[in-house]
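Trainee: pasting the sequence and the predicted coordinates here, then a few questions.
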Amino acid sequence: MSIAVKRVYEPAAKSDGYRVLVDRLWPRGLTKEEAALDEWPKELAPSTALRQWFGHDPTRWEGFRHRYATELDAAAEYWQPLASMASRRRVTLLYGARDDEHNNAVALKCYLEAWLKAHGPH
């Protein structure tokens, strides 16, 4: 199992494997070529309401993770194929936020890893 997290503004690398943008909004100032995405499933991003509530405030991180997990629970058809792929090859979750520790890609990585640990590869 291999899930990585990387800021979308960092240059793409072969070691990234399958590159997935997990933000709802396109990153400012970045071309599609620079992003070098394999997939952009907007359904995996936190809802607009949740994103606005969180506002990248680290004091709301645990609440954000819990609420985002609830949203993901209802969207399994979007993340289960990604979890399955991550059990076979490297998947890199890309995000645009400046905070490397408190963003939806980090939360999604934890969610997917916990699911894979509990259910095994599919």
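Mentor: Happy to help now that I have it. For clarity, every value in this text was computed on a predicted model and none was experimentally measured. Numbering: from 1, shown residues only.
Trainee: could you use CA atoms for every contact and neighbour count after this?
Mentor: Will do.
Trainee: most centrally placed residue in this protein?
Mentor: Centroid-nearest residue in the chain: Ala105, 3.2 Å away (criterion: C-alpha atoms, centre = their mean).
Trainee: list the buried residues in whichever strand or helix holds it.
Mentor: Per DSSP states H and E, Ala105 falls inside helix 104-119. Neighbour-count burial for helix 104-119 flags 104-109, 111-113, 116 (criterion: 16 or more other C-alpha atoms under 10 Å).
Trainee: need the contact list for Gly17.
Mentor: By C-alpha atoms under 8 Å, 6 or more residues apart in numbering, Gly17 lies in contact with 89-92.
Trainee: between those residues, which has the most around it?
Mentor: Greatest neighbour count in the contacts of Gly17, by other C-alpha atoms under 10 Å, goes to Thr92: 25 neighbours.
Trainee: residues touching that one, list them.
Mentor: If you count contacts by C-alpha under 8 Å, 6+ apart, Thr92 has them with 3-6, 16-20.
Trainee: kindly recompute the last result at 10 Å.
Mentor: Residues near Thr92 by C-alpha atoms under 10 Å, 6 or more residues apart in numbering: 2-8, 15-22, 37, 86, 105, 109.
Trainee: second structure follows, compare the two:
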Amino acid sequence: MSVRVRRIYESPEPDDGLRVLVDRLWPRGVAKEAAHVDEWPKGLTPSAELRTWFHGGGSYEEFRARYEAELAAPEAAELLDGLRESVRKGPVTLLTATKTPERSHAQVLLELLGG
């Protein structure tokens, strides 16, 4: 079982396994063919309101709590379960455009998936 986070601007690597974009918006300057994205579950991404609040100066700890609450909603919970199943089958790489993946929704997902 292997899951990790990488920036989508980095070149794909052979050991990436399933490449999952975990951002709601497609990253600027990245061609879809070059990104090699296998899945894009937009229902797993933070809501627009939560993203705006966080980027407006909200604390990471509060963001994390609010995001985990959003992930408990039925649609998101189902998508998260599907991603857990993918992790059980092989390597998964969570892709994000954020400049600080270690303090983002991608890190929250990584930890929830056991990474």
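Mentor: Right, received. Where do you want to start? Keep in mind that what you see is a predicted model, and the values were worked out from it rather than measured.
Trainee: returning to that earlier point: which of the contacts of Gly17 of structure 1 fall in strands?
Mentor: 91-92 (DSSP state E).
Trainee: for the contacts of Gly17 of structure 1, which one is nearest Glu33 of structure 1?
Mentor: Nearest to Glu33 of structure 1, judged by C-alpha to C-alpha, of the contacts of Gly17 of structure 1 is Thr92 at 16.6 Å.
Trainee: now do the same for that closest one: its match in structure 2.
Mentor: Using TM-score structural alignment, the partner of Thr92 of structure 1 in structure 2 is Thr93.
Trainee: its match and Glu10 of structure 2, how far apart?
Mentor: Distance, Thr93 of structure 2 to Glu10 of structure 2, using C-alpha to C-alpha, to the nearest Å: 12 Å.
Trainee: likewise Leu83 of structure 2?
Mentor: Computed as C-alpha to C-alpha, the Leu83 of structure 2 to Glu10 of structure 2 distance reads 22 Å.
Trainee: same question for Val87 of structure 2.
Mentor: In this view, Val87 of structure 2 and Glu10 of structure 2 are 21 Å apart by C-alpha to C-alpha.
Trainee: could you do Leu21 of structure 2 as well?
Mentor: 13 Å.
Trainee: with neighbour numbers in mind, choose between these two.
Mentor: Regarding Leu21 of structure 2 and Glu10, a neighbour count based on other C-alpha under 10 Å identifies Leu21 as having more, with 29 against 10.
Trainee: tell me which residues touch that one, please.
Mentor: 5-8, 27, 35-42, 44-45, 93-97, 106.
Trainee: whichever of these end up buried, select them in ChimeraX.
Mentor: Those of these that count as buried under 16+ other C-alpha under 10 Å are selected in ChimeraX with:
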select :5,6,7,8,27,35,37,40,41,44,45,93,94,95,96,97,106
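Trainee: select from the contacts of Leu21 of structure 2 every entry located in helices.
Mentor: Among the contacts of Leu21 of structure 2, the members falling in helices (DSSP state H) are 35, 106.
Trainee: what residues does the longest helix that structure 2 contains touch?
Mentor: When structure 2 is scanned for its longest helix (criterion: DSSP H), the result is helix 74-89. Under the criterion C-alpha under 10 Å, 6+ apart, residues 1-3, 17-18, 20, 39, 41-46, 68-72, 92-93, 109, 112-115 lie in contact with helix 74-89 of structure 2.
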